[in-house]
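Novice: missing the sequence, but the structure's below:
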């Protein structure tokens, strides 16, 4: 059970990181001056 929780947490962390990266990319595309 602990291993499953760890895997689930890792997947969530990866999804959050990807989302943040997408947001940063979008900001750059909208305003290249940043």
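Specialist: That came through, no problem. Computed from a predicted structure; not experimentally measured. Residues are numbered from 1 along each chain as shown.
Novice: please make it C-alpha for all contacts and neighbour counts, starting now.
Specialist: Fine.
Novice: neighbouring contacts of stretch 24-31?
Specialist: Contacting residues not belonging to stretch 24-31 are listed as residue 34 [Cα atoms under 8 Å, 6 or more residues apart in numbering].
Novice: now with 10 Å?
Specialist: Residues outside stretch 24-31 that contact it (Cα atoms under 10 Å, 6 or more residues apart in numbering): 18-23, 32-34.
Novice: here comes the other one, which I'd like you to weigh against the first:
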């Protein structure tokens, strides 16, 4: 169970990192001056 939790947490962290990266990319595309 602990191993499954670790894997699930890792997946969530990866998703959050990807989402944050997408947000930064979107900001750059919308306002290149930033």
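Specialist: Structure's in. What do you need? Predicted, not measured: the structure shown is a model, and the values here were computed from it.
Novice: among the contacts of stretch 24-31 of structure 1, which pair sits farthest apart?
Specialist: Using Cα to Cα, the contacts of stretch 24-31 of structure 1 span at most 22.5 Å, a distance reached by 18 and 33.
Novice: which of the two has more residues huddled nearby?
Specialist: Each of residue 18 of structure 1 and residue 33 has its neighbours counted (other Cα atoms under 10 Å); residue 18 has more, 12 against 7.
Novice: and the more buried one, what does it touch?
Specialist: Applying Cα under 10 Å, 6+ apart, the residues contacting residue 18 of structure 1 are 12, 24.
Novice: same deal with residue 1 of structure 2?
Specialist: residue 7 are the contacts of residue 1 of structure 2 under Cα under 10 Å, 6+ apart.
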